Structures are given as structure tokens and as C-alpha cells.
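> I'd like to go over a predicted model; first the sequence, then the structure.
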Amino acid sequence: MSRSEEFEDLRPLLFSIAYRILGSVSEAEDAVQDTWLRWEASATTPDSARAYLSAAVTRISINVLNSARMRREAYVGPWFPEPLLEDPYQEPERSAELADSVSMAALLLLERLSPLERAAFVLREVFGFDFPEIASAVGRSEAACRQLAVRARRHMDEGRPRFEADGNQRDELAARFFDALADGDVNGLRELLAADVSLVGDSGGKGPQFAERIVGAHNVTRVLAALGGAFARVGGVVEPHQLNGQPGGIFRDRDGKVVNTWTLDILDGQIQTIRSVINPEKLGHVGLVADPWEVLRDAQLARKDSASSPTPDADHHLTPEPEQQEPS
């Protein structure tokens, strides 16, 4: 097998490692490309291409994350990972575990770890690398790597997200939710939401944002009914789609351009959290990106022109200007 063929065989694994460390599709793709350039230029032939390339992409990802963390500290409003349409690395016998490890909630927990802890956790707990391989990847002793992994596992266990175990039940509930959203069915929406459900978005100051984290079934239902109806009246379409291994949807304008994405945390037969990514800079890999401000203006005009809107007072939950953002 040629060197390029070996690399292509391992590309799904390399991307999946990088994405879990970085939380960014674009940065993970760049890390994989940099790994290829180093592999192509290397004159050595390692005993294990998998170990060599995994170590290389991990080191590159750690370096990128160290600089990215400073940018994220200055980020406007909540920061969410870039939505992942599909994880290219699959192990059928561990599909549920791999999907949970790439969920929005799990990736946000990983943000609490140091870059070295994050890398050690991803390599050990998600992909099952042994400690000599992890030590080579992060440049620490095996003993230090064991300590990193223990600390990381403890932090993750303390806040580990819980999801509906039955994937079919999750998908069925998500389908009912998006049908109710499209129909403006207030009662149908309310019965699917947990009492303390929260709706929160990531715009990065580059798109419309919720004026505050909206909490509670009554408040969230009111906003969903208003926005869903207005979006439909301007030709918007919600495309149910698995995102980050969990139920979600892609919102497209009348021209099919991507406006934003939603992911749904579902537990005990109810939606616990709705996370929206509307920052255009995080959506380019999903498709052509719409101007979110233009879509919002059109939707607001449509609502004002319609006497049938179920909740005419819901516009106050949206900021009219990009600088008015939800606090972190």
C-alpha cells in the first residue's frame, strides 16, 4: 500500500480526533491537511502509520487549540462547536458511544479541560489508544498521561450529559417537534418540551441572537411558535438532520441557503436543550450560507403583515442589533 493510500485509509480517524480536540470542522480539516504534508515530507517509515499519524494530528491540534482558546475567551456570546453533519470514523459496535462523544454537550464539557487533558481523554476514552501512544502524541511521560486521563475523566464524569438511550425514540420525538414547529402548533410544541427547557444560540455577534438565554416551556414555546411561523411565511424550510450524533435540523431560506442549525438534547421523552448555531463563519461546510439579518428582517415584516401570528409579542426576544448579545 502506498503512503497516500495509507493516509486516506486513516483520514476518517485523523479528522475525528482533530474535531473532538478542536470543536471546529474547518480547523480539524486544516490539521489533517498539515498532517498529510508532514507525512509526505517525512523520510522515515514508522512501524505503525496509525500511531504516527494520530500522534502528528494530535500535536497539531493541541497547538491550534492553545491559540484558539484565547479567541474563544473574547468570543461574543455563547460559543458552540461547529455543527458536524457526519462523523467519518465509524465502529458499528461502538456507534452510540462515538455519537455521544461528539454531541454538543460533550464537546462543551471538553472545553473545560486543558488542551493536554482534552487530547489524553479523546485518545484514551474515545479511541482506545494505549498510554505509550498517548505519551508520544502529547509529549509527556506515560505516568503523566495517566494522570491527565484520570483528571479528564473525573471532570467529564461530573458533568457527563445524559441522553435518551433509544435512538428511535429520540428521532421520533424530534420529527414530531419539527412538524409542530412548521405547523405553528403551540400545544404540540409545549408537550414536547421539558419544564425547564432552555433555548440558546451562538451568533458570535455576526447574526441575530436571542436577547437572553430563554428558559422554561412557556417562554420557549412562545418564541418557537412565533419564529417558526414567520420563517415559513418567507419561504424558509427546516430540514431535519442528525447533527453531532444527535437529532437536529438545518434551517434554509427560500433559496436553499443555510440560515442556522439546531441540535436537540432529549431525555425522558422531552427536549431539554435547544442549541442554535447561527454564526455564518461556522456554517460554510454545511452549504451556501444565507444573510441571517436579511432573513430576520423578512420574517419580522411577514409577522407584521400577518394578523394570524399566534404570539405577536415574541419579537422582543431577539436583538435588533448584533452588539446586543446573550452574556456568556
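In hand now; what should we look at?

> contacts and neighbour counts: CA atoms only from here.
Noted.

> that's a strand at T45, yeah?
No: read with DSSP: H, G, I helix; E, B strand; the rest coil, T45 is coil and lies in no strand.

> count of neighbours near it?
Residues near T45, counting by other CA atoms under 10 Å, number 10.

> give the helix, strand or coil label for the nearest residue to D268 once chain neighbours are set aside.
Of all residues not flanking D268 in the chain, E164 sits nearest, at 6.3 Å (CA to CA, 6 or more residues apart in numbering). Under three-state DSSP, the three-state class of E164 is coil.

> let me see the contact set for E164.
Residues counted as contacts of E164 (CA atoms under 8 Å, 6 or more residues apart in numbering) are R170, I266, L267, D268, G269.

> would you check that the second one makes contact with I274?
Spelled out, that is I266. No: applying CA atoms under 8 Å as the test, I266 and I274 come out as separate, 9.2 Å apart.

> higher neighbour count, the two?
I266 (26 against 19).

> which of the three states applies to that one?
Secondary structure, three-state DSSP: I266 is strand.

> max-length helix in this protein?
Longest helix in the chain by number of residues, with DSSP state H as the criterion: helix 49-73.

> which residues touch stretch 88-99?
Residues outside stretch 88-99 that contact it (CA under 8 Å, 6+ apart): P12, L13, F15, S16, V126, N244, G245, Q246.

> let's bring in a second one:
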Amino acid sequence: MTRAEEFTEHRPLLFAIAYRILGSVAEAEDAVQEAWLRYESSTTEPVSVKSFLSAVVTRIAIDVLRSARVRREAYVGPWFPEPLLSDPYSDPERSAELADSVSMAALLLLERLTPTERAVFVLREVFGFGFPEIARAVGRSEAACRQLAVRARRHMAEGRPRFEADRREREELAARFVDALREGDLHGLTELLAADVTAVADGGGKGPAFAHPVAGATRVARLLVGFATFMDGVADLAFQRVNDQPGVVVRDREGRVVSVLALDVLDGRIQTIRTVVNPDKLGHLGPVADAWRLRAEALARRRPARGEDGVP
């Protein structure tokens, strides 16, 4: 098998590792490409290609994350990971762990960890690497990596997200959510939301997003109905798995992405709605709509024409 073939075989795993460390599709893809360049130019033959490539992409991702954190501190408004509609890596025996580890909630929880803790946690808890492999990947001793793993597990356990166990039930609830949203059904939406539901948006100062989190079933339902009514005629929405959890993708009439909603579902209710509107985080999903233009168009459609309602 050639090096190119070996790399292609492991590429899904490398992307899965890099994305969970970085929370960015673009940065993960860049890290994977850099790992290939280093592997292609290496003069040594690794004993385990999987271990070698995983270590290389991990080290690259750690370096990228350290610089990315500086940018995230200056980010306008809430920061969310770039939404992922399909994870190329699959392992039937670990499907549940992989799904939970790539959720928006889990990735945001990983932000509490240092870059090295995050890498150790991802390699150990998500992908099951042994400590000798992890030590080589992060440049620490095995004993240090064990301590990092314990510390990371403790931080993650403090806020570990919980989701509805039955995938089918989550998707059915999300489908009902989409139907109610399309219809502007305030009562129907309220029934699907947890009493303490929270809606948060990531616009990054580049997309129209509500400035502060909105909490409570009634307030969130009214916000959603207002959004659906406002966008009626200029955009459509459809159910889509987002970061392996139920979600919604909003597109304009030409099929361009406007925003992505990720839904956390527990106990038969939607607990959290995270919306990504920042166009910089949507480009990997296809052509991106001009959300500001759509907003202006929606406003124009609802503005009374001259001469209506007694206005000269």
C-alpha cells in the first residue's frame, strides 16, 4: 500500500480527532492536510501508521488551538463550533460515544480544558488510544498524561451534557419542531420546549443574531414564531442532523445556507437551541446566503406600501 493510500484510509479518523480538538471544520481540514505533507516528506517508516498520523495531527491541532484561543477571546458575542452535518469517521462499537463527543454541547464543554488536556481527553476517552500513544502525541510522559486525563474527566463530568437516549424519539421531536416552526404554531412550539429552555445565537458580528440568550419556553417560542413569520417567503427550513444531534438548516430560495440550529433534547423536550449565523462558519456547507440582505428583503415585504393604512 502506498503512503497516499495509507493516508486516505486514516483520513476520516484524523479529521475526527482534529475537529474535536479544534471545533472548526476549516482548521481541522488544514491540520489534516498538514499531517499529510509531513507524512509524505518523512524519511522514516512508522511501526503503526495510525499512531504516527494521529500523533502528528494531534500536535498540529494543539498548536492551532493555542493561537485560536486568542482570537476567540476577542470574538463578538457567543462562540460556537462550526456546525458539522456529517462526521466521516464511524465506529459501530463506539457510535454512542462518538455522537455525544461531537455534539455542540460537548465541544463547548471541551473549551474549559487546556489544549493539551483537550487532546488527551479526545484521544483517550473518545478514540480509546493507549497512554503510550498519547504520550508520544502530546510530548508528555505517560504519568503526566494519566494526570491530565483525570483532570480533564473531572472538568467534563462537572457539566457533561445529557441527551435523550432514543435517537428515533429525538428525531421525531425535531421533525415536529420543524413543522410547528413552519406553521408559526406558538402553542405547538411551547409544548416541545423545556420550561427552562435557552436559545443562543452565534453571529460573530457578521450575521443578524439576537444579542443575548433568551430563556423560558414562552419567550423562546415567541422568538421562534417571530423568526418563522419574518422569514416566510424568503427562506425555508429543513430537519438535519447537526453535530450528530437533531438540528435544522435554514436556506434561502436559491438553496444557500442562512443559518444552522442545533437542538439538545432531553426528557422529551428541547433543552437548548444554538443557532450559528456567522457566514464564516457556514461556508463548508455550500454557498452561503447574505443574511443581512434577506433580513432587509423580509422587512420590505412587511412594510406597508405608500397609501396603505392612511399613510400618504
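Received, thanks. In this text the structure is predicted, and so the values were computed from the model without any measurement.

> thinking again about what came up before, mind checking which of the contacts of stretch 88-99 of structure 1 are buried?
When burial is judged by neighbour count using 16 or more other CA atoms under 10 Å, the buried members of the contacts of stretch 88-99 of structure 1 are L13, F15, S16, V126, N244, G245, Q246.

> which of the residues you listed lies closest to L85 of structure 1?
If you rank those by distance to L85 of structure 1 using CA to CA, N244 comes first, at 6.5 Å.

> isn't that closest one up against F80?
No: N244 of structure 1 is beyond contact range of F80, at 11.6 Å (criterion: CA under 8 Å).

> quick one: the strands in the stretch 201-312 of structure 2?
All strands of the stretch 201-312 of structure 2, identified by DSSP state E, counting those that start in this stretch, fall at 214-215, 235-242, 245-252, 257-266, 269-276.

> go through those and pick out the most buried.
Highest mean neighbour count among the strands of the stretch 201-312 of structure 2 (mean count of other CA atoms under 10 Å): strand 257-266, with a mean of 25.

> what ranges do the helices span in structure 1?
Ranges of helices in structure 1, per DSSP H, are 3-22, 25-41, 49-73, 95-101, 104-110, 115-121, 131-138, 142-159, 167-183, 186-192, 217-233, 292-305.

> contacts for stretch 116-126 of structure 1, please.
For stretch 116-126 of structure 1, contacts defined as CA under 8 Å, 6+ apart pick out 17, 20-21, 58, 62, 97-98, 101, 110-111, 129-131, 134, 138, 145, 148-149, 151-153.

> are any of these buried, and which?
Looking at the contacts of stretch 116-126 of structure 1 with 16+ other CA under 10 Å, the buried ones turn out to be 17, 20-21, 58, 62, 98, 101, 110-111, 129, 131, 134, 138, 145, 148-149, 151-153.

> which of the contacts of E164 of structure 1 sit farthest apart?
R170 and D268 (9.6 Å).

> these two: which is more packed in?
Using other CA under 10 Å, the more surrounded residue of R170 of structure 1 and D268 is R170, with 22 against 13.

> how about L113 of structure 2, what's its partner in structure 1?
With TM-score structural alignment as the criterion, L113 of structure 2 lines up with L113 in structure 1.

> tell me how far that match lies from R154 of structure 1.
Counting by CA to CA, to the nearest Å, the gap from L113 of structure 1 to R154 of structure 1 is 11 Å.

> looking at the two, which one has more neighbours?
Legend: neighbour count by other CA under 10 Å for L113 of structure 1 and R154, higher for L113 (18 against 11).

> which ones are touching the more buried one?
Each residue near L113 of structure 1 by CA under 8 Å, 6+ apart is listed here: A152, H155.

> before we move on, what about F129 of structure 1?
Shown in contact with F129 of structure 1 (CA under 8 Å, 6+ apart): L123.

> aligned partner of it in structure 2?
Match for F129 of structure 1 (TM-score structural alignment): F129.

> start to end distance for stretch 193-213 of structure 2?
15 Å.

> what are the buried residues along it?
Across stretch 193-213 of structure 2, burial judged by 16+ other CA under 10 Å covers 193-195, 197-204, 207-209.

> and those residues as CSV, adding distance to K50 of structure 2?
Formatted as CSV, the buried residues of stretch 193-213 of structure 2 follow (distance: CA to CA, whole Å):
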residue, distance to K50 of structure 2
L193, 43
A194, 43
A195, 46
V197, 42
T198, 41
A199, 40
V200, 38
A201, 38
D202, 35
G203, 37
G204, 36
G207, 40
P208, 43
A209, 42
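
> separation between V215 of structure 1 and P92 of structure 1?
37 Å.

> same check, this time on A302 of structure 1
Applying CA to CA to A302 of structure 1 and P92 of structure 1 gives a distance of 46 Å.

> and D202 of structure 1, by the same measure?
32 Å.

> do I60 of structure 1 as well
Distance from I60 of structure 1 to P92 of structure 1, by CA to CA: 28 Å.

> which one's more surrounded, the two?
Neighbours of I60 of structure 1 and P92, each counted by other CA under 10 Å, are more numerous for I60; the result is 20 against 8.

> what sits against the aligned partner of that one in structure 2?
I60 of structure 1 maps onto I60 in structure 2, with residues paired by TM-score structural alignment. The contact partners of I60 of structure 2, by CA under 8 Å, 6+ apart, come to A31, E34, A35.
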